[in-house]
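[1] Model the structure of this input:
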Amino acid sequence: MSRTALLIGTALVGLLLSTAQAVARDVDVERFTAIVEEGKELWQVPGLAVALIEDGNVVFQRGFGMTADDGSAVDEHTLFSNASTTKAMVSAGVLMLVDEGKLTLDDPVIDYLPELHFHRDAQPQQVTVRDLLAHRTGLPSTDFWTFRQLMPLEEQVRKMRLVAPAAAPRTRLIYQNTMYELAGMIIQRLTGQRWDQFLRQRLWSPLGMDETYGTRGQIPEGKALVTPHDIVDGKVQAIPYDLPPNLEDAAGSAWSSVHDMSIWAQFLLNGGIASNGERILSEESIAAMFEPAQLVSADDYYPSAELTKPNWRSYALGWYQQDFQGRKIDYHTGTLDGLVAIIGLDRAEQRAVIVLQNMGGSELRHALLWEAMDKREVTARTDWLQGVFDIYAARDAKRAERWAGLEKSRLKRTRTSVDMDDYLGTYSNAVLGEVRLMRRGRDLILKTGMYEYDVSHWHLDTFLVNYVAWSSGTFADFGIDPHGKVATMEVFGQTFEKLAEQ
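    A predicted model of the protein is given here:
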């Protein structure tokens, strides 16, 4: 057992001994339905699917609202993006290989991916498979590679040596999607199958999860799936999908229904045994999946902790964890543009909740998670809907206040140092790759490998960069060299050098 797990286990025992006996309860389906419907209106969610499991049995499973603007109704078989709730399934795939003796969690990653070279300061010989799955490599996010550049994974592997660590290994949780992509590579290296093909054969099909797919592009024609939505120009509108349909990303490209996610949750609550009695994951691997691997600071955790007030927070292999009313809760969210998800488990009480939504920025998922996990009498419970809504509304207000402050400090009627066309061209960063600033008609466009950003002059040599109407903007600051030429662009937290035109 790791030191992190031992510390948390000791704390949890103390909580269990000091916490009053929780009140057992039956699910009030009518009340819970009313809460979901109220939350749907509060967060303006077009459609969602929700499931509850009590004592290992599904007691609530249904859809609410519409899949898209055509009025198609959501039901328990409608397909939603799993997003990052995919990660626990990938962890399960790795653990199956552990059960077969093909690797151990504490093996160095480079034993299986010898072409991978971490930055010299990242202690490359020490980075293990467990570190990948627990977000504790110390490496900063490299989401730009996948979600902005659409950079092939092989190229990401080559560039990994350039990524300087933000912390020493195993000292801090830094959420790192690329590490799960590497875990997917390890599965393929050891089995000859892509991670999703392996999960289809070894996990999804044996469990009867026939409505689960590795990518949106794998969904057969005619299957009902949701369209992403967000607030655009003050009203809820459909928006484009975040990921290309055939991008196989072990960090979060799977799609599933609430029906199938209920099967997955029951399998986990049952300790790795399928409904037909077949053991798919060993007891040891189930224990390893949920053993706390890294303590998580309050700054790296969900804002809903303001209400749940955990005494400790940790991350296991694809699961966030905390104490709640004297019990250990394992859960994970998934987020893409216009699509969000959550799955939560109380393994001791054999309880689970799954929420899948087609509305970005909606934290109804957190409210329903904690409503489902709250074992107090109804009259003693927190108003989770309003409480979570208020937390995120306050964050939105602070964000709006920040932008108002930027607008107030913006220098008026300034000009650029050089002609507008002199900023145009290709800019390169050794880690992030190339981006191009170009004109389209009278508009300025910053093009990455996957997206095009609208660019407008802010003041002096600073420009506002906006991806889409529903996302926050960022700034690009241009550097002028002593010869009066544009030399650099600082954007996305990195410096890009302007390349000479061929």
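[2] contacts, neighbours, all on C-alpha from now
    Will do.
[3] Helices along the chain, start to end?
    3-18, 29-42, 86-99, 129-133, 143-147, 153-159, 177-191, 195-199, 205-207, 258-269, 283-290, 305-308, 364-373, 384-409 (DSSP state H).
[4] Could you report the neighbour count for Gly484?
    Neighbourhood size, Gly484 [other Cα atoms under 10 Å]: 10.
[5] Give me the nearest residue to it, chain neighbours excluded.
    Val418 (7.5 Å; Cα to Cα, 6 or more residues apart in numbering).
[6] Contact partners for that neighbour?
    Gly484, Lys485, Val486 (Cα atoms under 8 Å, 6 or more residues apart in numbering).
[7] any chance of these in TSV, plus distance to Arg130?
    Shown next, in TSV, are the contacts of Val418 (distance: Cα to Cα, whole Å):
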residue	distance to Arg130
Gly484	51
Lys485	48
Val486	45
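[8] nearest to Asp143, of the residues you listed?
    Val486 (27.3 Å; Cα to Cα).
[9] Wait, that closest one touches Lys498, no?
    Yes - at 7.1 Å, Val486 counts as touching Lys498 under the criterion of Cα atoms under 8 Å.
[10] Show me the contact partners of stretch 314-331.
    Contacts for stretch 314-331 (Cα under 8 Å, 6+ apart): 12, 15-16, 19, 22, 85, 87-89, 91, 130, 133-134, 173, 288-296, 308-313, 332, 342-348, 374.
[11] buried subset of those residues?
    12, 15, 85, 87-89, 91, 130, 133-134, 173, 288-296, 308, 310, 312-313, 332, 342-347, 374 (16 or more other Cα atoms under 10 Å).
[12] Another sequence for comparison is provided below:
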Amino acid sequence: MSRLDHACPRPVRSAAALGLVAVLAVGCTGADADTAVAGRAAVATSPLPTVPPAQPPPQLTRAEVESAVSQLDDVVRDAMRRTGVPGVAVGVVHNDKVLYLKGFGLRKAGTKDRVGADTVFQLASVSKPVASTVVAAVVGEKTVGWDDPVVDHNPGFKLKDPWVTRHVTLADLFSHRSGLPDHAGDVLEDLGYDRSYVLDHLRYEPSAPFRAHYAYTNFGLTEASVATARAAGTSWEKLSDEKLYRPLGMGSTSSSFADYEKAGNKAALHVKTGDTWRAEHVRDPDAQSPAGGASSTVRDMTKWLRLQLGNGKFEGRQVVDAEALEQTHLPRMVSEPPHAPAGRSGFYGLGWNVSYDDQGRLKLGHSGGFALGAATNVALLPSEKLGIVVLTNGEPIGVPEAIASTFLDTASTGGPTVDWLTFLGPIFKQSLHGEQSPVDYSKPPASPAPAKANSAYTGTYSNDYYGPMTVSVQGNELTMQLGPKKQRFSLSHYDGDTFSYRTTGEMAVGLSGVTFTVGPGGRADKVRVEHLDTSGLGTFTRND
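    Prediction:
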């Protein structure tokens, strides 16, 4: 999903799947946020547990949980009043019972279409723990194993380091410890490349230390999921339906964007401009479907929560092998080192953010977010058999995390220990702001060096990773054309041979720079696109 989906607050890149760090909300805490935190690597400095610590007996009474549930209406309405987010849907499960299932607000701003328990939302990176559940089902059938090398099931898969290519496993990719850079491949998706192209081009990405470097990668997890489907002789979309959605009766859930699009009762994406929420964008995440492309309702998602909290059982049937599912709940990688000597680390499991609270209770969480207009969160306390899912149709500003955190806080302590919305809002804002270019291209120098004639820059350029680029003049405007859909970007002069353009898509960062290197002949022989150069792959070479 996006830059904000994974663990405790730190700067991030927004993305196909927003991936805020992980247990942000409940105890930086327990509900993770996929857009705000997905972006910085963490190095493991000590061995991780290979078996789960013994969980304490339940500490919450039914009365305590029901008291927290009774306050949820006010919690949700307060968050909506303070932020204006158009629509919210919430489900709560405790001891295999659905205690709360409700929708609030509008599916689309400016209409009278109400959100209900059966409104379909795009899950963004909450797709990840759903995907690991699907793979766990296949692992339980012995078709694949979590520690299988990916090349055993997809011989064509390749990373830059040949040794890593041969040894990287499904678990490595699901826990973001393959060495791929943060959000590798997401900008290719923004440019219009399909899943096959993106996965094939991961081989060009530079490698960080294998199994010693955490970096949130939607397409790494996607590759592991697609390889699993290949081993099962089917597509990911069919596999997830066969192993999870149909057995649980999740009739409104799908891993295909087309199914979300054709749903009559669906929530549109919204972004906020000033104080106004608008449905301006459509986000087709099929390229990274396992990582950010599922869609569902809170009614369906409570069935999945029951499966998770029931050790793979649903309605008395063992749908997913308990041991294979338990493996997804173990910490596999340090995602967030402690910020103080007495602080706790955040971990990532297999599609889950994993943490432990002051009582030693395991906490599982994940956030999802599309910068183009969706934010979601799921948070579980397995020892309490308690879980909450919050789906919204507004860009990530901390609303689902705040609702989930307030609920779990209230159940555990009788009331929120902090104002979670006030606490989380600035974290999301800072994380997104941190993605902007260090250069303010909206303010050229007072005396900029003049540009050369347009003919010095026009022509065709090549790049093994991003494909061809064409620079041409349209009217009186210098433009840059990229991607299979030939997206065209206007170039505005900034200073000398440097221009700016406005980035678009899920990974957009506002204005970014384009710098030409002009050779002795007076024509540019290279051009570096700043936004495409986060891992050093953004330089194009003239080939005309």
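[13] TM-score of the superposition?
    TM-score for the superposed chains, counting by TM-score structural alignment, normalised by the length of the first structure: 0.86, backed by 482 aligned residues with a Cα RMSD of 3.1 Å.
[14] ok, back up a step: single out the most deeply packed of the helices of the first structure.
    helix 129-133 (a mean of 26; mean count of other Cα atoms under 10 Å).
[15] what span of the second structure lines up against that helix?
    Matched against the second structure by TM-score structural alignment, helix 129-133 of the first structure falls on residues 170-174.
[16] so how far is that stretch from its chain's centroid?
    The chain centre lies 16 Å from the centre of stretch 170-174 of the second structure; the measure is Cα atoms, centre = their mean, to the nearest Å.
[17] how much does it stray from the first structure?
    Comparison of stretch 170-174 of the second structure with the first structure after fitting gives an average deviation of 1.1 Å (mean Cα distance after the TM-score superposition for the first structure).
[18] quick one: contacts of that stretch?
    132, 145-150, 178, 211, 220-221, 223-225, 349-351.
[19] aligned partner of Gly292 of the second structure in the first structure?
    Aligned partner of Gly292 of the second structure by TM-score structural alignment: Gly252.
[20] That match touches Val90, doesn't it?
    No - with contact defined as Cα under 8 Å, Gly252 of the first structure does not count as touching Val90 (9.5 Å).
[21] Name all residues that make contact with the closest residue to Lys429 of the second structure other than its chain neighbours.
    Using Cα to Cα, 6+ apart and skipping the chain neighbours, the partner closest in space to Lys429 of the second structure is Ile397 (7.0 Å). By Cα under 8 Å, 6+ apart, the contact set of Ile397 of the second structure is Ala375, Leu424, Gly425, Phe428, Lys429.
[22] In the first structure, which of the residues you listed still touch?
    Retained in the first structure (both residues aligned by TM-score structural alignment, their matches' Cα atoms under 8 Å) from the contacts of Ile397 of the second structure: Ala375.
[23] between the contacts of Ile397 of the second structure, which is nearest Thr273 of the second structure?
    Proximity of the contacts of Ile397 of the second structure to Thr273 of the second structure (Cα to Cα) peaks at Lys429, which lies at 13.6 Å.
[24] gap between the closest one and Ala232 of the second structure?
    42 Å (Cα to Cα, to the nearest Å).
[25] now Gly425 of the second structure
    For Gly425 of the second structure, the distance to Ala232 of the second structure equals 42 Å [Cα to Cα].
[26] cool, Ser431 of the second structure as well?
    Ser431 of the second structure is 39 Å from Ala232 of the second structure, where distance means Cα to Cα.
[27] repeat for Ala54 of the second structure
    34 Å.
[28] likewise Val514 of the second structure?
    Going from Val514 of the second structure to Ala232 of the second structure by Cα to Cα gives 45 Å.
[29] what's the corresponding residue of the first structure for Ser254 of the second structure in contact with, if anything?
    Aligning on TM-score structural alignment places Ser254 of the second structure opposite Tyr213 in the first structure. Tyr213 of the first structure makes contact with Asp196, Arg200, Ile219, Ala254, Trp255, Ser256, according to Cα under 8 Å, 6+ apart.
[30] Counterpart of the first one over in the second structure?
    Structural correspondence for Asp196 of the first structure with respect to the second structure (TM-score structural alignment): Glu237.
[31] what's the closest non-adjacent residue to that match?
    Ser255 (5.2 Å).
[32] Repeat that for Thr217 of the second structure.
    Per Cα to Cα, 6+ apart, closest to Thr217 of the second structure is His183, 4.4 Å.
[33] Same question for Ser81 of the first structure.
    Here the nearest residue to Ser81 of the first structure in space, its sequence neighbours aside, is Trp255; by Cα to Cα, 6+ apart that works out to 4.4 Å.
[34] give me every residue that touches the one you found.
    Counting by Cα under 8 Å, 6+ apart, the residues that Trp255 of the first structure touches are Leu79, Phe80, Ser81, Asn82, Ala83, Thr212, Tyr213, Gly214, Thr215, Arg216.
[35] Could you export those residues as CSV, including distance to Leu6 of the first structure?
    As requested, these are exported to CSV (distance: Cα to Cα, whole Å):
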residue, distance to Leu6 of the first structure
Leu79, 39
Phe80, 37
Ser81, 35
Asn82, 31
Ala83, 31
Thr212, 35
Tyr213, 37
Gly214, 35
Thr215, 38
Arg216, 40
